[in-house]
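Peer 1: Attaching a predicted model along with its sequence, questions to come.
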Amino acid sequence: MVAIDLGSNTIRVLEYDCTSKTVLNSYEKIVKTADKLVNTGEISEESITRIINAIKEAKEKINFNNVQAVTTQALRQAKNKKDVLEQIKNETEVEFKIIEPNEEAYYTTFAATLCLNKHNIQYKNMFLVDIGGGSTELIISNKKELISESFPIGIVTTSQRYKSIEALEYGIRQDTKPFKDFINFIKQTYMPDVFVASSGTPTTIAALKIGLDYKSYDGNKVNGVEVTVADLDEWMDKLLKMDMRHREKLVGIGRGDLIVSGIMIFKEIFRLTGFEKCIVCDMGVREGIAFDYCKNKKL
């Protein structure tokens, strides 16, 4: 089967074999679905073209058989969502389902749980963060419960809202204030004992920490890497001192400005939670879709 997650910044495709429980192939590309959304309220024609081209490119290396395709925050809020999905379907034959934040949290948690199990990381209550292009999901999960809240704060929309580093820093501090009540609630009620993060910013910093760049990126090596605030400060400083060409060689074309927003949001979550370290998992929504499909598939 093929699982596709069209996020607000990146499209991620996974070909997975349910019988052998192995990844057969994968593909991802930055498409900036949420580009200009904060100003227009719509998915732009340029973004639609990037998405369609990426799907066609993915089809060249992956057999699109039994496709389960979902999309998240950017399409949830776009005024032209119906037309966008219809155009994508007409040109690629892929039909996307817009999932709600609680479904997104479920898939992300499913994948993160397997990631921790694979690395023999024991915990009672997992605090999980997914910093996306158009929203940030905060999740608390254990064997009995999954509670999540989605906030319309993402790296693409935030980057396009604030025009300078100073404005970005101040804006993110204000925009993430709504995180505080939810985080205080889970700290008092559940006392989480492990902090986990998936999505592009955490995985990028984890990769840079172990000596990988965008071209040499390996999700299997990133899974389980620990990241601290000191790591975020170190890489923020290094990235800001680089010219954009060098920066994008490390983090990916089109992500040079976004990574700064992502690091700032990530740092605020560290500050609000009081955690000293975070375990990074490359496995996210697309993996959760695949694992969930296979679990429920009637053989």
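Peer 2: Noted; the coordinates are in hand.

Peer 1: Only C-alpha atoms from now on, for both contacts and neighbour counts.
Peer 2: OK.

Peer 1: Please enumerate the helices of this structure.
Peer 2: 37-40, 45-59, 73-77, 81-92, 101-118, 155-161, 165-175, 179-190, 200-209, 219-222, 229-241, 244-251, 258-273, 285-296 (DSSP state H).

Peer 1: Save the ones you listed as TSV, and put in distance to D5 and mean neighbour count too.
Peer 2: As requested, the helices of the chain are exported to TSV (distance: least, C-alpha to C-alpha, whole Å; neighbours: other C-alpha atoms under 10 Å):
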stretch	distance to D5	mean neighbour count
helix 37-40	19	16
helix 45-59	11	17
helix 73-77	11	23
helix 81-92	14	15
helix 101-118	10	21
helix 155-161	17	23
helix 165-175	26	14
helix 179-190	25	14
helix 200-209	13	24
helix 219-222	16	16
helix 229-241	26	15
helix 244-251	20	18
helix 258-273	19	20
helix 285-296	5	21
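
Peer 1: Could you say which one of those helices comes nearest to N65?
Peer 2: helix 45-59 (10.1 Å; C-alpha to C-alpha).

Peer 1: Which strands and helices lie in contact with the closest one?
Peer 2: Using 3 or more C-alpha pairs under 8 Å, 6 or more residues apart in numbering; DSSP states H and E, the elements in contact with helix 45-59 are strand 10-17, helix 81-92.

Peer 1: by how many degrees do that helix and strand 10-17 diverge?
Peer 2: 20 degrees (axes from the mean of the first three to the mean of the last three C-alpha atoms, to 10 degrees).

Peer 1: Count the neighbours of G252 for me.
Peer 2: Neighbour count of G252, defined by other C-alpha atoms under 10 Å: 18.

Peer 1: for I62, that is, sorry about that
Peer 2: 18.

Peer 1: same thing with V280?
Peer 2: Per other C-alpha under 10 Å, the neighbour tally for V280 reads 29.

Peer 1: Dump the helices and strands packed on helix 45-59 to a markdown table, plus distance to K267.
Peer 2: Listed next are the helices and strands packed on helix 45-59 as a markdown table, based on distance: least, C-alpha to C-alpha, whole Å:
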| stretch | distance to K267 |
| --- | --- |
| strand 10-17 | 22 |
| helix 81-92 | 32 |
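
Peer 1: for comparison:
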Amino acid sequence: MKIGAIDLGTNSVRLLVAEPKEGQLNRLATELRVPRLGEDIHQTGFLKQEAIKRTTKVLQEYKQIIDRLDATPYVIATSAVRDARNKNEFITAVRRGLGLDVRSIAGEEEARLSYLGITSGLDNLSSKALAIDIGGGSTEFMWGKKQGIVEYKSLNLGAVRLTDSYGDNLKEIEKEVKAKLESRINDTYSQLVGVGGTITTLAAINYSLESYDREIIHESILSQEEIREILKKLSSLTLEKRKEVRGLSPDRADIIIPGIVILLEVMNKSNIAQIVVSETGILEGMIYDKVDKF
């Protein structure tokens, strides 16, 4: 069974078309676009018409890919859509215009699917692992082991949300992150695993990749010292200069700093000096979840 999984995030819209075979995924197509559906939503409470148009265009492209590969579409929407006052209008418009059923999922369900994807791609997962997925509008925290998730939480703390609120004001971003994470994380974990654009981008920057390579990124290790050096470098650059940094996609240059601040605070609170980077996450989790229900 071929499945076309689409993750409608606050910043990016990603596609994975794959077919599960013998416990592995045969990857047929992967795409990523950055229409920033959640632009200004944390100030206005509404999805902007311009952002909806950009996102609908991306979904139309993805639908064509899914149809060409004769796959079954499975579309979820996370923080931006679930927070939007006009989410029902958006979901209805996508269904009528493209024939795609969009599921707006709660943060806890987002965490569950992310963890399912992470465990499908990592062999050496500790029995006391903390996994994090730093998104545009929210951050998911997942505690568990290889056999399954034990606990999960979702916080309205994301890279786009912080950028919309504080711009490049690093001190205010750090203050907000510290306040949101107070008493949320402890030091009882032996391993930290990270998934999502902020963390995979940090790995790409660390390796100075001219083009993204998932084989290099997956299961790579980032130390807290390396991450701090990257933050120091990026925060000293103008936005235009930031866009020239190897490994950093230009359309992520304005939101990367808040994402790094969130990660560093999690590392501080958990007292873990390094993070394992996972290239598998919610898209893979969606596919395995769909297959299990058939």
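Peer 2: In hand now; what should we look at? Being a predicted model, the structure only gives us computed values, none of them experimental.

Peer 1: re the thing from before, so which of the helices of the first structure gets nearest L14 of the first structure?
Peer 2: Ranking these by proximity to L14 of the first structure (C-alpha to C-alpha) places helix 285-296 first, at 6.6 Å.

Peer 1: The closest one vs the second structure, mean deviation?
Peer 2: After superposition onto the second structure, the mean distance of helix 285-296 of the first structure to its aligned counterpart is 1.6 Å, using mean C-alpha distance after the TM-score superposition for the first structure.

Peer 1: which helices and strands sit right next to that helix?
Peer 2: strand 2-6, strand 10-17, helix 101-118.

Peer 1: Recalculate using a threshold of 6 Å.
Peer 2: The elements that helix 285-296 of the first structure packs onto, with contact taken as 3 or more C-alpha pairs under 6 Å, 6 or more residues apart in numbering; DSSP states H and E, are strand 2-6, helix 101-118.

Peer 1: Onto which residues of the second structure does stretch 93-103 of the first structure map?
Peer 2: Mapped onto the second structure using TM-score structural alignment, stretch 93-103 of the first structure spans residues 99-109.

Peer 1: Check which residues of the matching stretch are buried.
Peer 2: Going by neighbour count (16 or more other C-alpha atoms under 10 Å), the buried part of stretch 99-109 of the second structure is L100, D101, V102, R103, S104, G107, E108, E109.

Peer 1: Who are the contact partners of the second one?
Peer 2: In this structure, D101 of the second structure makes contact with R95, judged by C-alpha atoms under 6 Å, 6 or more residues apart in numbering.

Peer 1: OK, contacts around the counterpart of K232 of the second structure in the first structure?
Peer 2: Alignment note: K232 of the second structure maps to D237 in the first structure; criterion TM-score structural alignment. Residues near D237 of the first structure by C-alpha under 6 Å, 6+ apart: none.

Peer 1: ok, now how distant is D237 of the first structure from K143 of the first structure?
Peer 2: 39 Å (C-alpha to C-alpha, to the nearest Å).

Peer 1: just T10 of the first structure next, same as before
Peer 2: 30 Å.

Peer 1: out of the two, which sits in the more crowded spot?
Peer 2: Set T10 of the first structure next to K143 and count neighbours by other C-alpha under 10 Å: T10 wins out with 21 against 9.

Peer 1: Onto which residues of the second structure does stretch 27-42 of the first structure map?
Peer 2: So stretch 27-42 of the first structure is aligned with residues 31-46, judged by TM-score structural alignment.

Peer 1: now swap in stretch 193-212 of the first structure and tell me
Peer 2: Counting by TM-score structural alignment, stretch 193-212 of the first structure sits on residues 190-209 of the second structure.

Peer 1: Endpoints of that stretch, how far apart?
Peer 2: Stretch 190-209 of the second structure has an end-to-end distance of 29 Å (C-alpha to C-alpha).

Peer 1: wait, what's in contact with N223 of the first structure?
Peer 2: N223 of the first structure sits in contact with V280, C281, D282, where contact means C-alpha under 6 Å, 6+ apart.

Peer 1: For the aligned partner of the last one in the second structure, which non-adjacent residue is closest in space?
Peer 2: Under the alignment by TM-score structural alignment, D282 of the first structure pairs with E279 in the second structure. With sequence-adjacent residues excluded and distances taken as C-alpha to C-alpha, 6 or more residues apart in numbering, E279 of the second structure is closest to H218, at 4.9 Å.

Peer 1: now do V280 of the first structure
Peer 2: A197 (5.0 Å).

Peer 1: Just give the number of residues close to that neighbour.
Peer 2: 26.

Peer 1: if I read this right, it contacts V129, doesn't it?
Peer 2: Yes. Counting by C-alpha atoms under 6 Å, V129 is a contact partner of A197 of the first structure at 4.7 Å.

Peer 1: Not counting residues beside it along the chain, what's closest to the residue nearest in space to the middle of the second structure?
Peer 2: Most central in the second structure under C-alpha atoms, centre = their mean is G196, positioned 3.4 Å from the mean C-alpha point. Spatial nearest neighbour of G196 of the second structure, excluding adjacent residues (C-alpha to C-alpha, 6+ apart): D133 at 5.4 Å.

Peer 1: show me what contacts the one you found?
Peer 2: T139, E140, V195, G196.

Peer 1: so which of the helices and strands packed on helix 45-59 of the first structure comes closest to T158 of the first structure?
Peer 2: strand 10-17 (15.6 Å).

Peer 1: Which neighbouring elements make contact with that closest one?
Peer 2: By 3+ C-alpha pairs under 6 Å, 6+ apart, strand 10-17 of the first structure packs against strand 2-6, strand 22-30.

Peer 1: Let's see that with 7 Å instead.
Peer 2: strand 2-6, strand 22-30, helix 285-296 (3 or more C-alpha pairs under 7 Å, 6 or more residues apart in numbering; DSSP states H and E).

Peer 1: the inter-axis angle of it versus helix 285-296?
Peer 2: Computed by the same axes, to 10 degrees, the angle between strand 10-17 of the first structure and helix 285-296 is 30 degrees.

Peer 1: Just give me the mean distance for strand 10-17 of the first structure relative to the second structure.
Peer 2: Strand 10-17 of the first structure versus its aligned partner: 0.7 Å mean (mean C-alpha distance after the TM-score superposition for the first structure).

Peer 1: What residues in the second structure pair up with that strand?
Peer 2: So strand 10-17 of the first structure sits over residues 12-19 in the second structure, by TM-score structural alignment.

Peer 1: what residues does that stretch touch?
Peer 2: 1-8, 25-36, 62, 66, 283 (C-alpha atoms under 7 Å, 6 or more residues apart in numbering).
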